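# Return atomic coordinates for the entry below.
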Amino acid sequence: MHLPVLPPVRPMLARPAPQVPEGRCYEPKWDGFRTVVFRDGDEIELGSRNERPMTRYFPEVVEAVRASLPPRCVVDGEVVLVDADTGVLDFDRLQLRLHPAASRVARLAAETPCALVVFDVLALGDEDLTGLPFAQRRARLEELLPVAPLPLDGPVTGVRLTPLTRDRDVALDWFDRLEGAGLDGVVAKAEDLTYQPDKRVMTKVKHVRTLDCVVAGYRPHTSGPDAVGSLMLGLWDEHGGLDSLGVIGALPMARRRALVDELAPYVTDLAGHPWDWGGAAEGLTDAQRRSFGSRWNAGKSLAFVPLRPELVVEARYDFLDGGRFRHTAQLSRWRPDRDARSCTWDQVERPEPVDVRPFLAGGG
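Alright, predicted model coming up:
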């Protein structure tokens, strides 16, 4: 490639904040795969946040870039998958798009096509735009990608320009109203912000909820069995089964080591444990498969240490997608006062589904 900004580029990041700040440019926070797109003629590369190429997984996005973007450019955006029936972002099925088999990639591209939502431009032709203020980059982006008509049924495909407002009240409305569409929250950017790769110079405000969960086991840390890697969480369903929700993984190393001793009295055998599936794949529900499986690392150890389902933690999370935490939950506190059997789905708040397609088509 011969571009003024060359891959790999780590995208510019955002620092979390509890409230939407005043006096900024505001965009919805899309929840998909962050992607920096490089195009030099017929050569197109989709680079992920961790600098790994994703080009082979999204052939339909590559074709959309070829059809919609200038012959030589670099843009920053998000690959998203919108449910064709509901118009809600579907991160669970988006993860399934990362499949090693070429035949499977082609089939999924036809069955669950994705779109690229663009929110920044880093280069055009021979011009490096990263040193320009964001307001100017946004103006250039609007020239490239004017808001295009979008069918209000079926999948969302192609290359789309993200909505933007400078009205904080509008941004607050987006934050509240579009949670049901699967959006993460709101991103705020200063008008004079230059593009700074891998630096947290934007602001993000995300939805935060809490949920009391059963701790049903833990996975050992990659450093060895003397530290906890992640706590495995569940909720009791109406049939008496324990559904897997996901994990809490962000803990200080000293706390990880201390937890091994603290959890030792609760360690049990799989026999009689709610997740005693015998290691067999046949007959498992999707939730059970995800409890053992890893879409991101095929070589990851899937063994876990089962615990008697008696301990409860309050977990902070942003969104439940398909009965699972969309992202790794955070530990808020332990709840020794809470009966584990009371941790059921009844406590879960579910926002009303909202169709994102009119919003993305410029409907506000």
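# can we go C-alpha only for contacts and neighbour counts from here?
Noted.
# Which stretches in the chain count as helices?
In the chain, the segments counted as helices under DSSP state H are 59-68, 91-95, 102-111, 134-144, 168-177, 253-263, 286-292, 357-358.
# check contacts around Leu233.
213-217, 244-248 (CA atoms under 8 Å, 6 or more residues apart in numbering).
# before we move on, back to that, buried deepest among the helices of the chain, which one?
Stretch with highest mean neighbour count among the helices of the chain: helix 357-358 (a mean of 20; mean count of other CA atoms under 10 Å).
# possible to save the helices of the chain as CSV with distance to Ala188?
CSV is the format used below for the helices of the chain (distance: least, CA to CA, whole Å):
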stretch, distance to Ala188
helix 59-68, 26
helix 91-95, 23
helix 102-111, 32
helix 134-144, 11
helix 168-177, 9
helix 253-263, 33
helix 286-292, 34
helix 357-358, 22
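# between the ones you listed, which one is nearest to Gly299?
Evaluated over these, closeness to Gly299 peaks at helix 286-292, with 12.2 Å, by CA to CA.
# Does anything pack onto that closest one? Which helices or strands?
Helix 286-292 is packed against strand 242-248, with contacts defined by 3 or more CA pairs under 8 Å, 6 or more residues apart in numbering; DSSP states H and E.
# Can you spell out which helices and strands pack onto the strand it packs on?
Strand 242-248 packs on strand 224-236, helix 286-292, strand 324-325, going by 3+ CA pairs under 8 Å, 6+ apart.
# Second input sequence below; structure requested for side-by-side comparison:
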Amino acid sequence: MPPTPEDASGLALARLVPGLGDTVDLPGGTAWEPKWDGMRLLALADGPRTLLRSRHGGDLTRDFPEVTRAVAAQVPAGTVLDGELVVRRSGRVDYGALQRRASSADPAALAAHLPAGFVVFDVIQRAHVDLRPRPFIERRIALEELAAGWAEPLSTSPLTGDVDLAARWFRDLAGLGVDGLVAKGLDQPYRPGTRDWRKVKHRTAVDLVATAVTGSVAQPGALLLALPVDGELVPVGRSASIGLSAGIALGRQVVPLGGAPSSAIATRIAPLVVEVSADVPWSGGVLARPAQFLRARPELHPVEVVEPDALLVGC
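Just a heads-up that it's a prediction; the model follows:
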């Protein structure tokens, strides 16, 4: 069985590119699928010993029992699936609802109110055979064979080799909780830790790294923001004031750095990836004004944050 990843180096990844035109001509031809606004998940099927792992190796098996049961019942032992954990509400994927469940003191207790689904886009092991060296098209065929009898909460991510349909997906699915497209070469193997895939995102938000909070750690008033540059987190500005309810929710994600020097107005925290509104201009490599905080993305690693010039997307 492929080792459970302890961090993102165990998963194949995608490199952010400016537009759809930058995703064509991948090895063997390009196929596109929606980029779901959820949490990356590996499912290791083994009957009653089935495990769910986050992209950083966290154990989610008991937190999402409905997904664990479905994988155990519907997926043959010796299979490892890669996909996205999502919560759907009112016909759309709702990342905020998923985050509320994941950050709850008892996530499993919310299963009836906020049921999760597992949208699978790759199979990296089948019948105890490692499929990662195989081309993506072979892995996709294997996935569709496995999924022939699946029922909710398991599903497969749609896939197309038609660039015009991909462009329509990019345009039309934005309101359904799909924040872009992922492109894969049909001949590409699954290479952990590499960014062989490509992704195009809607430019509504920018990922930055929060390095400190003002006010209470339990209810931050604002964030000090940075970008990774040559292995260092370089300050680029701050967020605007965070509202009461958003601050309380954010406080559950914040980890203060014990012993770290703090100022009278700010407390240093473990680097936390956050989304801020993309409508703030940049000047001289820093934010021209405070950015609106949108949400925390604790499932992402700071090294995955890219410079904002790379976030200009379009079709």
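# By neighbours, which of the contacts of Leu233 of the first structure wins?
Val214 (33 neighbours; other CA atoms under 10 Å).
# Pull the contacting residues for that residue.
Counting by CA under 8 Å, 6+ apart, the residues that Val214 of the first structure touches are 233-235, 309-313, 340, 343.
# taking those one by one, which sit in strands?
Those of the contacts of Val214 of the first structure mapping onto strands are 233-235, 309-313, per DSSP state E.
# nearest to Val348 of the first structure, of those?
Nearest to Val348 of the first structure among these, with distances taken as CA to CA, is Leu235, at 9.9 Å.
# need the contact list for the closest one.
So Leu235 of the first structure contacts 213-214, 242-245, 343-345 (CA under 8 Å, 6+ apart).
# Show me which of those is closest to Val186 of the first structure.
Closest to Val186 of the first structure, out of all of those and judged by CA to CA, is Leu245, at 24.9 Å.
# these two touch, right, that closest one and His327?
No. Judged on CA atoms under 8 Å, Leu245 of the first structure makes no contact with His327 at a distance of 10.4 Å.
# Not counting its own residues, what contacts stretch 287-304 of the first structure?
In contact with stretch 287-304 of the first structure (CA under 8 Å, 6+ apart) are residues 95-96, 98, 217-220, 243-246, 275, 281, 323-324.
# how long is it from one end to the other?
This stretch, stretch 287-304 of the first structure, spans 16 Å end to end (CA to CA, to the nearest Å).
# Also stretch 139-157 of the first structure?
23 Å.
# on that earlier part again, would you list the contacts of Val214 of the first structure in a markdown table and tack on distance to Val205 of the first structure?
A markdown table is the format used below for the contacts of Val214 of the first structure (distance: CA to CA, whole Å):
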| residue | distance to Val205 of the first structure |
| --- | --- |
| Leu233 | 25 |
| Gly234 | 27 |
| Leu235 | 27 |
| Pro309 | 34 |
| Glu310 | 34 |
| Leu311 | 31 |
| Val312 | 27 |
| Val313 | 24 |
| Ala340 | 31 |
| Cys343 | 28 |
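# Can you say which of these are buried?
For the contacts of Val214 of the first structure, a burial check counting by 16 or more other CA atoms under 10 Å picks out 233-235, 309, 311-313, 340, 343.
# Tell me the one among the residues you listed nearest to Leu124 of the first structure.
Leu233 (46.6 Å).
# And the equivalent of Arg203 of the second structure over in the first structure, how close does it get to Pro163 of the first structure?
When the first structure is aligned by TM-score structural alignment, the residue opposite Arg203 of the second structure is Val208. Distance of Val208 of the first structure to Pro163 of the first structure, computed by CA to CA: 23 Å.
# Specify which residue of the two has the higher count of neighbours.
Pro163 (18 against 12).
# got the contact list for the one residue sitting closest to the centre of the second structure?
The structure's the second structure has its C-alpha centroid closest to Met39; by CA atoms, centre = their mean the separation is 4.6 Å. The neighbours of Met39 of the second structure, taking CA under 8 Å, 6+ apart as the test, are 54, 84-86, 299.
# Could you tell me which of the residues you listed are located in strands?
In strands, judged by DSSP E, the following of those are found: 54, 84-86.
# Out of those residues, grab the one that's most surrounded.
Going by other CA under 10 Å, Val86 tops those with 27 neighbours.
# contacting residues for the counterpart of it in the first structure?
In the first structure, Val86 of the second structure lines up with Val80, judged by TM-score structural alignment. Val80 of the first structure makes contact with 30-33, 89-91, 94, 114-117, according to CA under 8 Å, 6+ apart.
# Relative to Leu69 of the first structure, which of the residues you listed is nearest.
Looking across the contacts of Val80 of the first structure and measuring by CA to CA, the closest to Leu69 of the first structure is Leu116, at 11.1 Å.
# Looking at the second structure, name the residue matched to that closest one.
Per TM-score structural alignment, Leu116 of the first structure is aligned with Phe118.
# Please name the residues that touch that match.
When contacts are counted by CA under 8 Å, 6+ apart, Phe118 of the second structure touches 67, 83-86, 153-155.
# Also Phe58 of the first structure?
97, 105, 109, 114.
# preserved in the second structure, out of these?
With both residues aligned by TM-score structural alignment, their matches' CA atoms under 8 Å, the contacts of the contacts of Phe58 of the first structure that the second structure also has are 105, 109, 114.
# And for Gly175 of the second structure, the neighbour number?
Gly175 of the second structure: 11 neighbours (other CA under 10 Å).
# residues in contact with the residue nearest to it when sequence neighbours are not counted?
Leaving aside its sequence neighbours, Gly175 of the second structure sits nearest to Arg92 (CA to CA, 6 or more residues apart in numbering; 7.4 Å). By CA under 8 Å, 6+ apart, the contact list for Arg92 of the second structure reads 175-177.
# can you put those in JSON lines and add distance to Val254 of the second structure?
Below are these laid out as JSON lines (distance: CA to CA, whole Å):
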{"residue": "Gly175", "distance to Val254 of the second structure": "29"}
{"residue": "Leu176", "distance to Val254 of the second structure": "29"}
{"residue": "Gly177", "distance to Val254 of the second structure": "25"}
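# picking up where we left off before, how much space between the residue nearest to Gly175 of the second structure and Ala174 of the second structure?
10 Å.
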